[in-house]
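Participant: mind folding the following:
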Amino acid sequence: MVMGDSIRKQLAAAALKRQLERVSNDAQRDEAGCEQAMPKGQASRTDGDARWDARARFEAMPQYQQVSLIRQMGDALQVESPFFRVHEGAAGATTRIGGREYINFANYNYLGLSSDPTVVDQAKAAIDRYGVSASASRMVAGERPIQRDLERALADLYGTEDCVAFVSGHATNVTVIGALFGPGDLIVHDALAHNSVVQGAQLSGAKRLSFAHNDWRELDALLARTRGDYRNVLVVIEGLYSMDGDLPDLARFVDIRARHGVFLMVDEAHSLGVLGERGLGIREHSGVASDDVDLWMGTMSKTLAGCGGFIAGCQPLVDMLRHLAPGFLYSVGLAPALAAGSLAALTRMLAEPQRVAMLQARGRQFLREARAAGFDTGSSAGYAVVPIMTRSSLKAAQWANALFEEGINVQPIFYPAVEERAARLRFFICAMHEPAQITRTIETLARIAKR
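Facilitator: Here you go, the predicted structure:
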C-alpha cells in the first residue's frame, strides 16, 4: 500500500512537471511574440467581447498557471511548502519561527553583523539624524553625507577611484548593465550567472551569450570567434556562486580581459566578507590587482548587514552611472539608516578578521562532515554556501520539511528554479554557527536520508 502511494505521487508529480514545462514554454512564446503589431485592419477590443474579457484576467496568464501548477505539485506530493515562513526576530545561526528556535541555514548574515550592537546603534543614530528615508532621488534632494561615507569606504576597500550605491542589489546589475551597453555590443556571462545579470543584458538590447560554468577556456574560444563583430564586450562572472558555492579562477579571466580587450565585471554579492584573509573578496583570495577588473559589483544585504548594491570602479564609470543609470537617477536614495549600518558592518569586518576566519572554518567543517556522511556537495569550495544535491525535487522538499520538524531550517531548491537533476538543499553557513550545530545537522540529515 505504501509503495502504491509512492508510485502514485511520483506519477502525479511527473504529469504536473510536464504540464508546468508546457505552460512555461507557452509563456516564453507569448513573450517572444508580444512585440508583434496587430495586423492592419484587425478589430480592436470592444466591450462585451468574451475573448478579450477572458484574456484580461490575470488568472488566464501563463505565469499564473505556472504558479498554480507549482502549488498543485506540492499538493500531489503531500509536501507542505517550506517557503515564506515568518521569522520572529533577527536571523543568524539560529532563528525563531512559530515560537520555536531553529538552527538556521537560510540567511546571508555571514559574519553575524546584522544584529551586532555597534551596527544597530549606528543605524539608530542615522534614523535620529536623517529619518527613515532619503525621501528623494539623490540628484534631486536625497543626498546625505552617510551615503557618500559608505561609498568612499567601499572605494577604499576595492582600491578604486570611486563607488556608487544603489537601493537594491538586483537592480544594480539590471540598471548598470542596461545603462552601459546596447545594440552593437556583446554581453557574455557565466551560464550560472544570477538572474539580475540576465535581466540587465536583456534590457540593454545587446547581444547576449553564455559560456559553460567557470569554463574560461570556452569563454576564450568564444571571444576569439566573436570579439571583432562587436563594439564593446562585457564579461560577467561571480566571486562566489550562490547556488553551488564554487568560485572562478579569476586570474584566467583577467588574462582573457587583457588579450581580447573586453570589460570584466565581477559580482561579489556572496564573496565579500567570505573570501580572503580579511574578507576582501575574490580579489584578495586570488591575488588579483584591483584595476584588473573594470566593474566590482557587490551588495549590502549579505556581509554588510543592510540592503542595496554598489559598483566600485574608475571615476568615468561612476560619473556615468550617477548621471545616467535609471536605477540611480530615478530612484530614491539609499536609506540613511541602511547606509550607516552597512558602513558600521564594513568597519567591524576590517577590525575583526577573526570573524572571517571563523566563517571559513565553519564552512570547511560543514563540507568535510557532509562528504564524510556520503552526501553529494557538488562543486562547493566549502565557504559560505554548501549545497547537498538530492537530484529530486520531491526528495529536496521532503528532506527540508523533515529537518524543519527536527528544529533545523534550510531551504530546498527544486524544479523549475533548477533542472530536476540539480535539485538540492542549499545551506548558508555563518561565522556564528557552533561546531556542534553543524555536526547535529549532518547527523540528522543522514538519519532522515536513510528512512
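Participant: for the rest of this, base every contact and every neighbour count on C-alpha atoms.
Facilitator: Fine.
Participant: show me where the stretch 301-450 of the chain has its strands.
Facilitator: Along the stretch 301-450 of the chain, the segments classed as strands by DSSP state E, counting those that start in this stretch run 309-313, 385-389, 408-409, 411-413, 424-428.
Participant: give me the helices and strands touching the second one, please.
Facilitator: Going back to what we said before, that points to strand 385-389. Helices and strands touching strand 385-389, by 3 or more CA pairs under 8 Å, 6 or more residues apart in numbering; DSSP states H and E, are helix 353-372, strand 424-428.
Participant: Proceed likewise with the subsequent sequence, for comparison:
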Amino acid sequence: MLAQSWGIENPFFKIQESRSKRLVTIEGRQLVNFGWCDYLGLSNHPEVLSAARSAIDAFGSCISASRMISGSLDMHQQLEAELAEFFGFENSLMFVSGHAANVSTIATLVSKGDLVIHDEFVHNSAIVGARLSGAEIKTFKHNNLESLVRLLLRNRDSFRNVLIIIEGLYSTEGDCVDLSSLIEIKEKFGCWLMVDDAHGVGVLGESGRGVAEYTGVDARKIDVFMGTLSKSLASCGGFIAGNAELIEILKYSSPAFVYSVSLPPAMTAAALASLRILKSERERVQRLHDNCQLFFRDCRARGFDTGTSIGVGMVPIIVGSVKNTGKLLERMYEQGFNPSPIIYPGVRINAGRLRFFISSEHSVDELQSCAEALSR
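Facilitator: Sure thing, here's the model as predicted:
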C-alpha cells in the first residue's frame, strides 16, 4: 500500500525466476545481479556443486537430529576445524542460521547483571540476542570510539561482565571500525569483544580472512568471532569462532545449537569446498577488490553519495527518501540491473539507499555500464 501511495512498485519479495552466473531473471527480464552477496562467485563453482551433490548421495538431503545426540558428521567437524584454522582461532562451531548464531551466542554468554554495548548500526540479530539475554543494553555512535569510552567510563564498574559488539564490515554502510584501537579499549576496561564479520569473510584482507587481517590485528584478540557460510562461502548457516573454552560452552549451552538439527550435508559440503577454494585461489579475492574499487571510484567520480564506505564488497548509493530510492531502483531494473534496496527501518528514515554487492566475477563492462546507468 505504501509503495502505491509513492507511485512505485513494491520493491520486495520479487521472484527470482532463474539464475545463470551473474544474471538473474525477474518478471521475465534478465538483469545483471548486484543483489546477492555471492562475493567470490562460488555458488556456481563446479567443485562446490559437485561436493553438494556427493554429500546428498552419501547422507540424503538432511540430518534429522541435533549434533549433540546423533547428527554429527565427520564433515561437520572438518569444516569447523578448517574455519578455525583459516581465521586464526582455536576452534569454531556451526549453526544452521547466521542470525541464530548471533542471537543464541549473545544470550548464552551474558545475562542480568552484565552489560552489552553495541554500535548503533549492528545487525538485528545482535540486537535481538542482547534483548533476550536480560543484560543491560547501551549503544554507542557508529564507529565512534570516543562515544564508546564515555559509556565505559560511566558504566563499567557497575556490571559483572561487559560485551562490546561490532560488525567487521557493516552491511548497510560498507565501512569498518579502527579495530586496533577498539581492542586497546576493550583490554583497558576488561571487556569482551564480539565481531560479526558476516560480510568480511572472504572479502576483507589480502586473503579474505576478514577484518582482523584487513586491519593487521591478531585475530585471537577478538573474544567472539561470528562469520556466515551464506555469502562468500556459498552455503547456508553461520559459525562462531574463538578459544576452545568458548566453543565448549556453546556446544552444551547455546539453544540454537543444542536444540537444532545439524547443518544439512549438502550445505556443509558446499561450505567446505568453498573454503578450500578460497584458500587455494587467492586471486579471487584480489579480483573482487579490483572490481570493487573500479565501481566505487566510478560512482564517486560521478558524484554519488557513498557515505563512509571503504569500497570493498558492498557499495551503497545513498539516495535519501523512500520514494526516491524506489524510483531509482525501478530505473535500474529498466536498464537491466538488479541492486538491493534498503530503507527505513533498515537505515535511518531519510537515508534510503541501493546496495551493490560486487562479485569477483562481474566483468569490467558490467561494472562500468551499471555506474553509467545510475547517472541516467
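Participant: related to what we said a few turns ago, in JSON lines: the strands of the stretch 301-450 of structure 1, plus mean neighbour count.
Facilitator: Below are the strands of the stretch 301-450 of structure 1 laid out as JSON lines (neighbours: other CA atoms under 10 Å):
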{"stretch": "strand 309-313", "mean neighbour count": "26"}
{"stretch": "strand 385-389", "mean neighbour count": "25"}
{"stretch": "strand 408-409", "mean neighbour count": "24"}
{"stretch": "strand 411-413", "mean neighbour count": "25"}
{"stretch": "strand 424-428", "mean neighbour count": "26"}
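Participant: need the ones you listed in TSV (columns: distance to Gly92 of structure 1).
Facilitator: TSV is the format used below for the strands of the stretch 301-450 of structure 1 (distance: least, CA to CA, whole Å):
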stretch	distance to Gly92 of structure 1
strand 309-313	21
strand 385-389	14
strand 408-409	11
strand 411-413	14
strand 424-428	10
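Participant: which one, of the ones you listed, ends up nearest to Thr444 of structure 1?
Facilitator: strand 408-409 (9.0 Å; CA to CA).
Participant: what range in structure 2 matches the closest one?
Facilitator: The alignment of strand 408-409 of structure 1 onto structure 2 (TM-score structural alignment) spans residues 337-338.
Participant: you'd agree Ala312 of structure 1 is up against Tyr158?
Facilitator: Yes - the criterion here is CA atoms under 8 Å, and Ala312 of structure 1 meets it with Tyr158 at 7.0 Å.
Participant: shared neighbours of these two, which are they?
Facilitator: Trp296 (CA atoms under 8 Å, 6 or more residues apart in numbering).
Participant: flag every buried residue along the biggest helix by length in structure 1.
Facilitator: In structure 1, with assignment by DSSP state H, the single longest helix is helix 2-32. Of the residues in helix 2-32 of structure 1, 9-10, 12-13, 16-17, 20-21, 23-24, 27 count as buried by neighbour count, 16 or more other CA atoms under 10 Å.
Participant: likewise stretch 415-434 of structure 1?
Facilitator: Quick answer for stretch 415-434 of structure 1 (16+ other CA under 10 Å): 415, 420, 422-433.
Participant: check stretch 298-315 of structure 1 too.
Facilitator: Buried, per 16+ other CA under 10 Å, within stretch 298-315 of structure 1: 298-314.
Participant: equivalent range in structure 2 for it?
Facilitator: Taking TM-score structural alignment, stretch 298-315 of structure 1 hits residues 227-244 over in structure 2.
Participant: can you give the distance of the matching stretch from its chain's centre?
Facilitator: 9 Å (CA atoms, centre = their mean, to the nearest Å).
Participant: check stretch 50-59 of structure 2 too.
Facilitator: For stretch 50-59 of structure 2, the distance to the chain centre is 26 Å (CA atoms, centre = their mean).
Participant: now that stretch: which residue numbers in structure 1?
Facilitator: Going by TM-score structural alignment: stretch 50-59 of structure 2 matches residues 121-130.
Participant: what comes up buried for that stretch?
Facilitator: 121-124, 126-127, 130.
Participant: list the contacts for Ile183 of structure 2?
Facilitator: Contacts of Ile183 of structure 2 (CA under 8 Å, 6+ apart): 193, 221-222.
Participant: and which of these is nearest Val319 of structure 2?
Facilitator: Leu193 (33.1 Å).
Participant: so which of the strands of the stretch 301-450 of structure 1 is nearest Ala269 of structure 1?
Facilitator: It's strand 309-313; of the strands of the stretch 301-450 of structure 1, that one is closest to Ala269 of structure 1 (CA to CA) at 8.4 Å.
Participant: coming back round to it: of all the helices and strands packed on strand 385-389 of structure 1, which one is nearest Pro183 of structure 1?
Facilitator: strand 424-428 (37.2 Å).
Participant: where in structure 2 does that closest one fall?
Facilitator: Under TM-score structural alignment, the match for strand 424-428 of structure 1 is residues 353-357.
Participant: now what about that stretch, what contacts it?
Facilitator: 34-39, 172, 313-320, 325, 329, 339-343.
Participant: tell me the centre residue of structure 2?
Facilitator: Ala198 (2.6 Å; CA atoms, centre = their mean).
Participant: re the thing from before, next, format the helices and strands packed on strand 385-389 of structure 1 as TSV and append distance to Asn195 of structure 1.
Facilitator: Shown next, in TSV, are these (distance: least, CA to CA, whole Å):
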stretch	distance to Asn195 of structure 1
helix 353-372	25
strand 424-428	17
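Participant: show me what Gly239 of structure 1 aligns to in structure 2.
Facilitator: Checking TM-score structural alignment: Gly239 of structure 1 goes with Gly168.
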